[in-house]
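J.: whatever this is, show me its structure:
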Amino acid sequence: MRTLRLLTLPAVAALALSACTSEDPARETPTTDDAVVTTDDGLEGSAPDSGWFCQYVAPKAIDAAVGTTAESPRELVVQDDEDGWACEVLNGGKGEQEPVMRVSILIGEEARAEARERAEAADGVRPGPEYLGLSYVSPGLVTGLTSCMAPGATDRADQAPYTLVAEQLSGEVDEATTANLRATLAGAAQSLDKSLGCAPKQAIKDQAAATTAP
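T.: Have a look, this model is predicted:
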């Protein structure tokens, strides 16, 4: 069984708490008890709203993804390293769990380029909200390209590329599903901004300049 890992980058320790503020970025790194609630029903992952990163996924977003009331939903942090973080929502009973949603925050130019290429190629893509930076919304996929304080930095002027992605992995996609993905990503972006000081409008300008450069 995969297990949740603790936050590894000191500069983003405050991301674990949605109530953190820019004035108090040096919050205590969450403990194992904060990161996961162990269940005894044999299902992989933790109960909804118990994970430090998975907390951004609302129950209604899970229900919209599966098309009905989710069966024993569980949330699992599948990435927590120097390249970013990702949470998958699992649905189904013992031995039948499958991922239905994934929320990611990735760091670096390579991740940004890959996410942008994928977002621009998606069917039905349209521009997303500016608070996500250069963003794209398509059925079942929401992507935001922004800039935030670099890992390990102490000056918020030292920015790095951050890519935010919320996507449905299985089931039918409708407007409600995509709206919930967008709301989920908005919550993650707000907390990221409070913790690290992001510059979504600057990211839009930077990406536009990169696109038009010879």
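
J.: switch to C-alpha atoms for all contacts and neighbour counts from now on
T.: Will do.

J.: distance of Trp85 relative to Asp155?
T.: Using C-alpha to C-alpha, to the nearest Å, Trp85 is found at 22 Å from Asp155.

J.: who's more crowded, the two?
T.: Each of Trp85 and Asp155 has its neighbours counted (other C-alpha atoms under 10 Å); Trp85 has more, 19 against 11.

J.: let's see this one next to it:
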Amino acid sequence: MHTRTLTVATTAAGLALVLGACTSGGPEPAPTSDEAAVTSDDGLEGTAGNQGWMCNYVSPTAVELANGSAPQTTRMLVTEDTEDSWVCDVLVGGKGEQEPVIELSIHLGEGAWADARARAEGAEGVEPGPDHLGVSFVSPGLVTGLTMCKDPQSDDAGDKIPYALVAESFGQTGAGATEHLERAVTETAKALDQSVGCSPKLAVEEDAAQTTAP
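T.: A predicted model of the protein is given here:
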């Protein structure tokens, strides 16, 4: 793959701010790891309501389908916050019984691309996903989009690095739930394209070149 290896990527807080600007109409302060992990007044981890960041690309319908029924409580919790990855879990359940039902993630770099691809290709029932997600895969309860977006540390709009976008259901994995996972990944990809610039076509072309190379 003709891209330079990512060494220092944008922070997760910065990524959250970028995505928040796409959903709220303007930049909002991004939550820090500590703020994202606070316990609410009802004793539940995570935050409720529209915070203007990535978890909100997961629709209430997606949560209901993945859970198997409409949950009494839904919370959003940042579970990974590093230089090159950002992961949000959608939690359901009461106090002391919370568990993730959907996970939505963005990982940057060639290693993340390779890992996400290997997992997607090894999933049962996997099929090619839509072109607008780049090199993409859809299997029951798992949607993966491998695209190329601008390196956040570069001033050159043409300097793109691999991004792996993944949505997974830990509950129900039927067609309806999977369709809404695909929508969540699509909305995330759209937000990234609007904010930093992405090229799913480039991802497909470079992947094809790498596959056919001797």
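
J.: how about the nearest residue to Ser139 of structure 2, chain neighbours excluded?
T.: Once flanking residues are discounted, Ser139 of structure 2 sits nearest to Val126: 4.2 Å by C-alpha to C-alpha, 6 or more residues apart in numbering.

J.: do I have it right that the one you found meets Phe137?
T.: Yes - the pair Val126 of structure 2 / Phe137 is scored as a contact, 6.5 Å apart, by C-alpha atoms under 8 Å.

J.: which residues are in contact with each of those two?
T.: Ala120 (C-alpha atoms under 8 Å, 6 or more residues apart in numbering).

J.: show me what contacts Ser191 of structure 1?
T.: Ser191 of structure 1 neighbours (C-alpha under 8 Å, 6+ apart): 15, 17-20.

J.: which residue in structure 2 lines up with it?
T.: With TM-score structural alignment as the criterion, Ser191 of structure 1 lines up with Ala191 in structure 2.

J.: mind reading off the mean deviation between the host helix or strand of that match and structure 1?
T.: Secondary structure here is read from DSSP states H and E; on that basis Ala191 of structure 2 sits in helix 175-195. In the superposition against structure 1, helix 175-195 of structure 2 averages 0.5 Å from its aligned positions (mean C-alpha distance after the TM-score superposition for structure 1).

J.: next one: that helix to chain centre, how far?
T.: Centre-to-centre, helix 175-195 of structure 2 and its host chain are 8 Å apart (C-alpha atoms, centre = their mean, to the nearest Å).

J.: also stretch 128-143 of structure 2?
T.: When C-alpha coordinates are averaged (C-alpha atoms, centre = their mean), stretch 128-143 of structure 2 and its chain have centres 13 Å apart.

J.: okay, now Pro214 of structure 2: neighbour count?
T.: Residue neighbour count, defined by other C-alpha under 10 Å, stands at 5 for Pro214 of structure 2.

J.: who does the strand or helix carrying Ala164 of structure 2 touch, helix- and strand-wise?
T.: Element membership for Ala164 of structure 2 (DSSP H and E) is strand 160-169. Contacts defined by 3 or more C-alpha pairs under 8 Å, 6 or more residues apart in numbering; DSSP states H and E place strand 160-169 of structure 2 against strand 99-108, helix 110-122, strand 142-150, helix 175-195.

J.: let's have these in TSV, adding distance to Gln51 of structure 2.
T.: As requested, those are arranged in TSV below (distance: least, C-alpha to C-alpha, whole Å):
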stretch	distance to Gln51 of structure 2
strand 99-108	15
helix 110-122	26
strand 142-150	24
helix 175-195	15
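
J.: and among those, the most buried is which?
T.: Comparing those by mean neighbour count (mean count of other C-alpha atoms under 10 Å), strand 142-150 ranks first with a mean of 28.

J.: average offset of that one relative to structure 1?
T.: Once superposed with structure 1, the aligned residues differ from strand 142-150 of structure 2 by a mean of 0.3 Å; criterion: mean C-alpha distance after the TM-score superposition for structure 1.

J.: one more: stretch 202-209 of structure 2?
T.: For stretch 202-209 of structure 2, the mean distance from the matching residues in structure 1 following superposition reads 0.7 Å, by mean C-alpha distance after the TM-score superposition for structure 1.

J.: give the other helices and strands that the host helix or strand of Glu80 of structure 2 contacts.
T.: Assigned by DSSP H and E, Glu80 of structure 2 belongs to strand 74-81. Taking 3+ C-alpha pairs under 8 Å, 6+ apart as the contact definition, the neighbouring helices and strands of strand 74-81 of structure 2 are helix 33-36, strand 85-92.

J.: what's the angle between whichever helix or strand comes after the first one and strand 85-92?
T.: Looking back up the chat, that one is helix 33-36 of structure 2. Note on helix 33-36 of structure 2: by DSSP H and E, the next helix or strand toward the C-terminus is helix 60-67. Comparing the axes of helix 60-67 of structure 2 and strand 85-92 via axes from the mean of the first three to the mean of the last three C-alpha atoms, to 10 degrees yields an angle of 70 degrees.

J.: which parts of helix 60-67 of structure 2 are buried?
T.: Along helix 60-67 of structure 2, these residues count as buried under the neighbour rule (16 or more other C-alpha atoms under 10 Å): 62-67.

J.: out of the helices and strands packed on strand 160-169 of structure 2, which comes closest to Thr212 of structure 2?
T.: For Thr212 of structure 2, the closest of those is helix 110-122, at 16.6 Å, according to C-alpha to C-alpha.

J.: other SSEs contacting the closest one?
T.: strand 135-139, strand 142-150, strand 160-169.

J.: how far off centre is the second one?
T.: If I follow you right, that is strand 142-150 of structure 2. Averaging C-alpha coordinates over strand 142-150 of structure 2 and over its chain gives two centres that are 9 Å apart (C-alpha atoms, centre = their mean).
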